[in-house]
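Q: Would you be able to build a 3D model of this:
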Amino acid sequence: MVKTVIIEEHGGPEKFKIVDWPVGEPGPGEIRIRHHACGLNFIDVYQRTGLYPMQLPHAMGMEGAGVVEAVGEGVTHLKVGDRAAYAAMPPGAYCEARVMPAAQVCPLPDEISFEEGAAMMLKGLTTQYLFHRTTPLKAGDTVLFQAAAGGVGLLACQWAKSEGITLIGTASTDEKCDLALEHGAAHCINYDEVEDWPAKVRELTGGAGVDVVMDAVGADTFEGSLNCLKPLGMMISFGNASGPVPPFSLATLGAKGSLKITRPTLFTHIAKHEDCQEMARMLFGKVASGAVKIRIDQAFTLDNVADAHRALEARLTTGQTVLTV
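A: Just a heads-up that it's a prediction; the model follows:
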């Protein structure tokens, strides 16, 4: 039995329960991992509230890092004693230990700490697919990144700079804008002070607009994001922090310059074992080289998971947040 955070019904952070949960031996294609730290992500909020419904009761959390304790039949890329990290389905990372599918669990290099591993996998693999698996991007291109001081945002600022891509960020305070600039954003717009921020983006791009928008804010920024794109530009809507994007007419994309739009999820990109491991190797390489630094600004104990969710939903966090086990 291990300490585990579950929900029995959807709702607010008060719905979390910390229980003793059974953990057994791994079956074929599975491992048992003993966590040192777990990650906190907005998808956890969506699952807790029911925006992404789950069959209940269910353990929570999508990301963790620790040591492999046992390996099931057929698992060849991990062995007992290996350091490992993952972002993977099904939920269940908010715990001391768990049995889980091995395919998306990745060997963690020694130079990367467990806390960094737990903080980086979901957001880092998301950053990897945004820049390398969604639409072609090359040095000299321009990207608008909404909420650039958030967990994915600070990684994206660094990733863009490392590849010669100009990133224009947005954030809700001057302090968050400064943080994005420190991490490699070329410009950052405080959209609480600049009412017509799409016009500012146009100004910064000499009237042309950006090649790609990466937007996980959702409803509040969607229309403005479309207005920032140059003709034939790509809108990547990859989250709903302010609520789901409302229905809109596809004709809008034609009227605004034959725009393209996609709504990707990480779990499609990492569904194949080989793809996931390759993406992780690129991410680990960026971190090990120093091109991307993992900034952990908040840490909560597993017992204080409700406080961690309240801080995340109130937009009181910057960088990455971990739960210590």
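Q: going forward, measure contacts and count neighbours with C-alpha atoms only.
A: Fine.
Q: element containing residue 143, please.
A: Taking DSSP states H and E as the definition, residue 143 sits inside strand 142-145.
Q: Give the other helices and strands that that strand contacts.
A: With contacts defined as 3 or more C-alpha pairs under 8 Å, 6 or more residues apart in numbering; DSSP states H and E, strand 142-145 has these neighbours: strand 166-171, strand 210-215.
Q: Throw the ones you listed into JSON lines and include mean neighbour count and distance to residue 83, thanks.
A: Shown next, in JSON lines, are the helices and strands packed on strand 142-145 (neighbours: other C-alpha atoms under 10 Å; distance: least, C-alpha to C-alpha, whole Å):
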{"stretch": "strand 166-171", "mean neighbour count": "26", "distance to residue 83": "34"}
{"stretch": "strand 210-215", "mean neighbour count": "25", "distance to residue 83": "32"}
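Q: and this one, so I can compare the two:
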Amino acid sequence: MRAAVLKAHGGPERLAVESKEVPAPRAGHLLVRVAAAGLNFHDVIERRSGYPGRPAPPTGTGLEGAGEVIAVGPGVTEAKVGDQVAWAAVESSHAQYVEVPVADAIPVPGWLGAVDAAAVAAQGLTAHYLAFSLRSFAAGDTALVWAAAGGVGRLLTQFLAARGVRVIAATSSEVKAAVAREAGAERSVRYEDVPDAVRESTGGAGVDVVFDGIGAPTFDVSLGSVRRRGLLVVYGRAGGQVPPVDLFRLSGAGSVQLVRPRFIDFVATREELLFRSDELFAAIRSKDVTVRVEAVFSLEDIADAHRLLESRAAIGKVVILPWPDEE
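A: Take a look at the predicted model:
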């Protein structure tokens, strides 16, 4: 089979596609023929420098995908050959075949195609826990969403808007601002205009919650945008890791609560994973949430896919197709 490999940390040129042995499914695992795999900014960060504690290259790439079960390992009773499944956190998913733990396999409804399933597996579940599991919202509450036209940001904006939350969307261009408004944002502004927009939209009180997936470059503005006893959620580091925070800054900002959630802690059990995926698929079917695929690349062109995502020009999802004849 063909699989993407990160040879060393650095630019997209450090990626290669090599021939590998097709794995045999171990006990409790499925062997899946990958129909589509998602590309996330997590993959860009991993390629550039990796995360603390992660294995050094050479390593496989990708965590997210969808496809058809072609074999099951010993002891598997929850899935069978021919099932369509997706997954959000399985190593080396940028490949033609992936061994998926059955505990991580998400049943895909028949009406949802593999490309769309791969496009929302990680980001859709992330948007779900951000919108539903960190605080209780009431219609009329206010939220600031950074990068609101991005993968998670756009889905999160749709979830929040469907709940009646007034979303102030922060975007980097007018094109992306329009996308955020289409997703349900009440107001969409450029990054540099966020402080004024928050002040004007809330009468100077600040928003109930800020969702910040950028990190270091936006943290100070995010903290200054939260109302007294509000919540600041830093869920990503696309712009760099937030330095250590003096806790007195939180009290000085009005007893603000700060949380840095982790995806795996919100799909910690099989039941929770299925609950979130069921709700995500229901929201897609009802059109409360829509899937937007920006570009599709063959596996052999994965370096170009990284370049597009890294350029921040992509608005929707970037998807990898491992089989060229299915492009």
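Q: Now the strand holding residue 143 of the first structure on the second structure. Mean distance?
A: Average distance, strand 142-145 of the first structure versus aligned residues of the second structure after superposition (mean C-alpha distance after the TM-score superposition for the first structure): 0.8 Å.
Q: matching residues in the second structure for the following helix or strand past that strand?
A: Scanning forward in sequence from strand 142-145 of the first structure by DSSP H and E, the next helix or strand is helix 151-162. Aligning helix 151-162 of the first structure against the second structure (TM-score structural alignment) gives residues 151-162.
Q: got the residue ranges for the helices in the first structure?
A: Assigned by DSSP state H, the first structure shows helices spanning 42-49, 114-132, 151-162, 174-182, 197-204, 222-226, 251-255, 266-269, 273-289, 305-313.
Q: buried stuff in stretch 202-221 of the second structure?
A: Under the neighbour-count criterion of 16 or more other C-alpha atoms under 10 Å, stretch 202-221 of the second structure has 206-216, 218-219 buried.
Q: report the longest strand in the second structure, please.
A: As assigned by DSSP state E, the longest strand anywhere in the second structure is strand 29-39.
Q: For that one, give me the average deviation versus the first structure.
A: Mean deviation for strand 29-39 of the second structure: 0.6 Å (mean C-alpha distance after the TM-score superposition for the first structure).
Q: Let me have the helices and strands packed on strand 142-145 of the first structure in JSON lines, extended by distance to residue 123 of the first structure.
A: What follows is these, written out as JSON lines (distance: least, C-alpha to C-alpha, whole Å):
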{"stretch": "strand 166-171", "distance to residue 123 of the first structure": "17"}
{"stretch": "strand 210-215", "distance to residue 123 of the first structure": "13"}
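Q: Nearest to residue 188 of the first structure, out of those strands?
A: strand 166-171 (4.4 Å; C-alpha to C-alpha).
Q: quick revisit: need the buried residues of stretch 202-221 of the second structure in TSV with distance to residue 320 of the second structure, can you?
A: Shown next, in TSV, are those (distance: C-alpha to C-alpha, whole Å):
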residue	distance to residue 320 of the second structure
206	40
207	37
208	37
209	34
210	31
211	28
212	27
213	23
214	24
215	27
216	29
218	30
219	32
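Q: Contacts only, for the residue nearest the centre of the second structure.
A: Geometric centre of the second structure, nearest residue: residue 123, 2.7 Å, by C-alpha atoms, centre = their mean. Residue 123 of the second structure makes contacts with 151, 152, 155, as judged by C-alpha atoms under 8 Å, 6 or more residues apart in numbering.
Q: re the thing from before, which among the buried residues of stretch 202-221 of the second structure gets closest to residue 70 of the second structure?
A: Residue 70 of the second structure has its nearest neighbour among these in residue 213, at 36.4 Å by C-alpha to C-alpha.
Q: what's near enough to touch the alignment partner in the first structure of that closest one?
A: Residue 213 of the second structure maps onto residue 216 in the first structure, with residues paired by TM-score structural alignment. The neighbours of residue 216 of the first structure, taking C-alpha under 8 Å, 6+ apart as the test, are 146, 147, 237, 238, 239, 240, 241.
Q: The closest residue to residue 216 of the first structure other than its chain neighbours and residue 192 of the first structure: what is the separation?
A: Among residues not flanking residue 216 of the first structure along the chain, residue 239 sits closest, at 3.7 Å (C-alpha to C-alpha, 6 or more residues apart in numbering). Noted for residue 239 of the first structure: a distance of 20 Å to residue 192 of the first structure, by C-alpha to C-alpha, to the nearest Å.
Q: now do residue 185 of the first structure
A: In terms of C-alpha to C-alpha, residue 185 of the first structure sits 18 Å off from residue 192 of the first structure.
Q: out of these two, which sits in the busier spot?
A: Per other C-alpha atoms under 10 Å, whichever of residue 185 of the first structure and residue 192 has more neighbours is residue 185, with 30 against 13.
Q: which residues touch residue 158 of the first structure?
A: Residue 158 of the first structure makes contact with 183, 184, 185, 291, 292, 293, according to C-alpha under 8 Å, 6+ apart.
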